[in-house]
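Peer 1: Below are the sequence and a predicted model for it; my questions follow.
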Amino acid sequence: MSVMSPRSPAKTPPAPPLLPALPRAGRRYLRLGTEDRDVLWLYLLTRAALWSIAYGARWLFPADAGTHDPGPVLAPFERWDWGHFLNVARDGYFPDGRGPWDAEWDNREAFFPGFPLVLRAVHTVVPHWTAAGLLISFVAGGIAVLALARIARLYLPDEGAGQRTVQLLLISPCAVFLAAGYSESLFLALALAAWLAAHRRNWPVAATLAALATTVRISGLFLAAALALHFVLTARTRAHWRPLPWLALPALPAALYAWYLHAYTGDWMAWKHAQERGWYRHFHAPWETWNTTWDSAFDQVLATGYAYMLQAELLAMAVGLALAVLLVRRRRWPEALYVGLSLWALGTSYWYQSIPRATLLWWPLWITLAAWTLRSPRFRTAYYCLATPMSTLFALTFLTGRWTG
């Protein structure tokens, strides 16, 4: 059986009826089996490992080497994008009439409102903002790994395929971002649940979840495109085509956000322009972006910390391109479209940014790696020996405030 090919119909249970059986089917899919519980146990263990690294980082790598106070216990997670999410959740996008017309503006409108809205809601119950953000990622991450395990079982016949796929995700180099108060866990929870619903031909639920994912990250639009292609490729009868209008739903949150920003700034492209001002995401040809990133990473034009992270960006892009080629060869067109759109969006800026983090959202990558590790013990050993220390290194890099140099 080829990698990333779904099981034959004879080996999988038939899809539930479209509408009449949804309540009972929903209850069945919410039940946790033995493998689901094993997945959650693995998830808890890896969370404990990351929190122990965060604890050690406070004591061993303080900003002031001579300090006797390690600082607040949650301080290691208050890094980089967390500040933008916090500002939006606490103060809104344009507090006190401030905005992109101010010289010291932080370009917070570059971040979609889904995560800040959830953060603000959870904060009404959990008064500490950072704790509220970590709780969101913790709960969403648990949902995401359960959905990922179930998706993996659709593609791989191997025993333990779901647990192995989740394991590879949770020890991946950038797994620390699934534990931090960032949007990756929340997006994955919604996107993977949407993909699972699409495989069960429950298109209203899939479209609704994809729309919610779009409120969290622009990648929700890439997911929506993949879902639409999956719909077209799998629709066989007139009844199958009836849910087609639902596929327009994921575009609504992005349109509403653009309208909201326009109302305050007069700019329909305010989100894109914030990305350009704050993160140099001006359009460049893909080969120009690669050359700029390569030169900055290896020509000693930047400090070593920045150069190292740009080297990681190059490696992540290479992995993404290889994955896209493999998906095309396997004729996994929807997944190839999803990964391809992500690579295009991330690979056409001034230089590469956030591609290692984006690998967390490429679930076909973790399913493919799971297939290889299940069928090749040597590959499994090699992957674990390389990925585990890299994951620890990246976690320390983030938790000590050195992620961007």
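Peer 2: That came through fine. Numbering: from 1, shown residues only.
Peer 1: drop to CA atoms for contacts and neighbour counts, all remaining ones
Peer 2: Will do.
Peer 1: burial count for residue 277?
Peer 2: By other CA atoms under 10 Å, 15 other residues sit near residue 277.
Peer 1: For it, list the residues it contacts.
Peer 2: Residue 277 makes contact with residue 107 under the criterion CA atoms under 8 Å, 6 or more residues apart in numbering.
Peer 1: mind checking which helix or strand it is in?
Peer 2: Using DSSP states H and E, residue 277 falls within helix 270-279.
Peer 1: Residue 56: how many residues sit nearby?
Peer 2: 15.
Peer 1: quick one on the thing from earlier: in the helix or strand following the helix holding residue 277, which residues are buried?
Peer 2: Later in the chain than helix 270-279, the nearest helix or strand by DSSP H and E is helix 286-298. Residues of helix 286-298 classed as buried by neighbour count (16 or more other CA atoms under 10 Å): 286, 288, 289, 290, 293, 294, 296, 297.
Peer 1: Next one for the comparison:
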Amino acid sequence: MTESLVSVLFRDRRRFLLPPAVAWLVSNLITWMIAKASIAGDGASVAYWSTTGRRRWDSEHYLSIARTGYEMFWCRERYANFPDVMCGNVAWYPGYPMVFRAFSATGLSYGISAVVVTEVALFGMFAVLWWLLGGKLCWATGLTLATGTVFPGGIYFHAIFPISTGTLALLVCVIGVKRGSWGLSAAGGFVATACHLVGAVSVGMLLLSAFFAWPKDPWPVRFAKAAGSAVIACSGVLWAKWLMWQATGKWDAYEIIQESSYKQGGLHDPFSEMEKAYAFPFSDWYRPKGHLPWLVEHAQAAHQTQFWLNVVFVLLVLATAGVRLVRNRRLSTEEWAALILTAGVFLTPFLAGAQMSWYRNHAQMFVALILIPRMPRWGQAVLLALCAVQYALLGAMFFAGVLV
């Protein structure tokens, strides 16, 4: 019988938690070093350890949702020189801000609470991944954890964004289908969809789970569990829309602001969006003033190398799954779940037209690390090296203020 996560933790928690704890600490150390190398002057030492260093444009919206709830208004009502579009914070989901709002009951500020929730979720990601990998240290699992510390787009795992919380929820969803726990998979899906649009991929994975999960159940029960867990997961979006309706009186507040301010309503041609995202001139959009540290100077177009790395990563995951299917004629439940989620996470930002945020949305492909130990060791080593270089480049863009 598959041993539960809780029983493993309590049986020998120190030995089990040591590798995830080391990975979490290394991830923070690497990110701090990048922050220090990216900002000139005395501010380098505090850029990472302060909440200010972890905030970007969207962070302010999440903080405002936690403080005062949702709002939507015509921009010109408050800002005379602003374009005639909608303003407000209804373009952002409530799962993450509601979590750190609850945590702020400890007496910590909203900003500190947000960072604590982010870092706890990141540690949870490493712990859950470690359990899914079997909890045994070897070259394959060690290289996988190392890759997780410098995962593409993973700089946002440390920021005031819902990326680590949503990714943890996706991993919990995978645990649910692996263990045959209908409630756990539904709960993970609910949190994932309530945190971020990308979390909707959990709904698709749960619907398809009837074909690769719940093996002890007859087919009607499989379909019932798959559909039921998908419906509960989808209700995370309904909860978000209900909160927006309560504040604005409009059920379609999210769609209104997306179309008015961001031109992201409806489905887009993903290949056209990939081309636009690749060509988007980040260095022209914002370039820090004055002398730039070497790392920042060489990272101004890092979103382009990020795109190619993400494409290569997805192709490697697909190839690994294909080889396993040919050799073993099957994938495990968690491998199927990770494969479906990875493909969905990669495509969702381009289907939605997320021209300026795909690189952080793709960080939720972290779930694909479940498949990475199946790669040849040399392939894992090369992937780790590529990810480490790209993590430094994208991190430099983030701490220099180039990324939103």
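Peer 2: Sure, I can see it. Everything quoted here is computed from the prediction, not taken from an experiment.
Peer 1: TM between them?
Peer 2: Once the chains are laid over each other, their TM-score by TM-score structural alignment, normalised by the length of structure 2 reads 0.77; 368 aligned residues with a CA RMSD of 3.6 Å.
Peer 1: I'd like the buried residues of helix 286-298 of structure 1 laid out as CSV, including distance to residue 264 of structure 1.
Peer 2: Below are these laid out as CSV (distance: CA to CA, whole Å):
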residue, distance to residue 264 of structure 1
286, 33
288, 34
289, 32
290, 35
293, 35
294, 38
296, 37
297, 39
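Peer 1: Which secondary structure elements does the longest helix seen in structure 2 sit against?
Peer 2: For structure 2, the longest helix by residue count, based on DSSP state H, is helix 219-248. Helices and strands touching helix 219-248 of structure 2, by 3 or more CA pairs under 8 Å, 6 or more residues apart in numbering; DSSP states H and E, are helix 182-195, helix 201-208, helix 253-257.
Peer 1: Could you rerun that using 6 Å?
Peer 2: Here helix 219-248 of structure 2 touches helix 182-195, helix 201-208, going by 3 or more CA pairs under 6 Å, 6 or more residues apart in numbering; DSSP states H and E.
Peer 1: Tell me which of those sits most buried.
Peer 2: helix 182-195 (a mean of 27; mean count of other CA atoms under 10 Å).
Peer 1: In structure 1, which residue range corresponds to it?
Peer 2: Aligning helix 182-195 of structure 2 against structure 1 (TM-score structural alignment) gives residues 203-216.
Peer 1: mean deviation of the matching stretch from structure 2?
Peer 2: Following the fit onto structure 2, the mean deviation recorded for stretch 203-216 of structure 1 is 1.6 Å by mean CA distance after the TM-score superposition for structure 1.
Peer 1: Tell me the gap between that stretch and the middle of its chain.
Peer 2: 15 Å (CA atoms, centre = their mean, to the nearest Å).
Peer 1: Looking at the helices and strands packed on helix 219-248 of structure 2, which is nearest to residue 86 of structure 2?
Peer 2: helix 182-195 (22.0 Å; CA to CA).
Peer 1: mind checking which of the helices and strands packed on helix 219-248 of structure 2 is nearest residue 250 of structure 2?
Peer 2: When those are compared by CA to CA, helix 182-195 sits nearest residue 250 of structure 2, at 18.2 Å.
Peer 1: And residue 50 of structure 1, what's its match in structure 2?
Peer 2: Checking TM-score structural alignment: residue 50 of structure 1 goes with residue 31.
Peer 1: cool, and residue 276 of structure 1?
Peer 2: The equivalent of residue 276 of structure 1 in structure 2 is residue 259 (alignment by TM-score structural alignment).
Peer 1: OK, contacts around that match?
Peer 2: By CA atoms under 6 Å, 6 or more residues apart in numbering, residue 259 of structure 2 lies in contact with residue 265.
Peer 1: what about it, distance to residue 285 of structure 2?
Peer 2: 21 Å (CA to CA, to the nearest Å).
Peer 1: repeat for residue 72 of structure 2
Peer 2: 26 Å.
Peer 1: More neighbours: which of these two?
Peer 2: Counted by other CA under 10 Å, residue 72 of structure 2 and residue 285 do not tie: residue 72 has more neighbours, with 20 against 9.
Peer 1: wouldn't that one be in contact with residue 88 here?
Peer 2: Yes - here residue 72 of structure 2 reaches residue 88: they are 4.3 Å apart, a contact under CA atoms under 6 Å.
Peer 1: okay, and the common contacts of these two?
Peer 2: Here residue 72 of structure 2 and residue 88 have no joint contacts, going by CA under 6 Å, 6+ apart.
Peer 1: The closest residue to residue 184 of structure 2 other than its chain neighbours: what secondary structure?
Peer 2: Excluding the flanking residues, the one nearest residue 184 of structure 2 by CA to CA, 6 or more residues apart in numbering is residue 176, at 4.8 Å. Of the three states, residue 176 of structure 2 takes helix under DSSP: H, G, I helix; E, B strand; the rest coil.
Peer 1: Map residue 227 of structure 1 across to structure 2 for me.
Peer 2: Match for residue 227 of structure 1 (TM-score structural alignment): residue 206.
Peer 1: Please tell me how far that match sits from residue 104 of structure 2.
Peer 2: From residue 206 of structure 2 across to residue 104 of structure 2, the span is 33 Å (CA to CA).
Peer 1: picking that back up, now the residue nearest to residue 184 of structure 2: how far from residue 207 of structure 2?
Peer 2: 13 Å.
Peer 1: And residue 73 of structure 2, by the same measure?
Peer 2: Using CA to CA, we find residue 73 of structure 2 at a distance of 37 Å from residue 207 of structure 2.
Peer 1: tally of neighbours for residue 320 of structure 1?
Peer 2: A count of nearby residues for residue 320 of structure 1, using other CA under 10 Å, gives 22.
Peer 1: before we move on, which element is it in?
Peer 2: Counting by DSSP H and E, residue 320 of structure 1 is found in helix 304-329.
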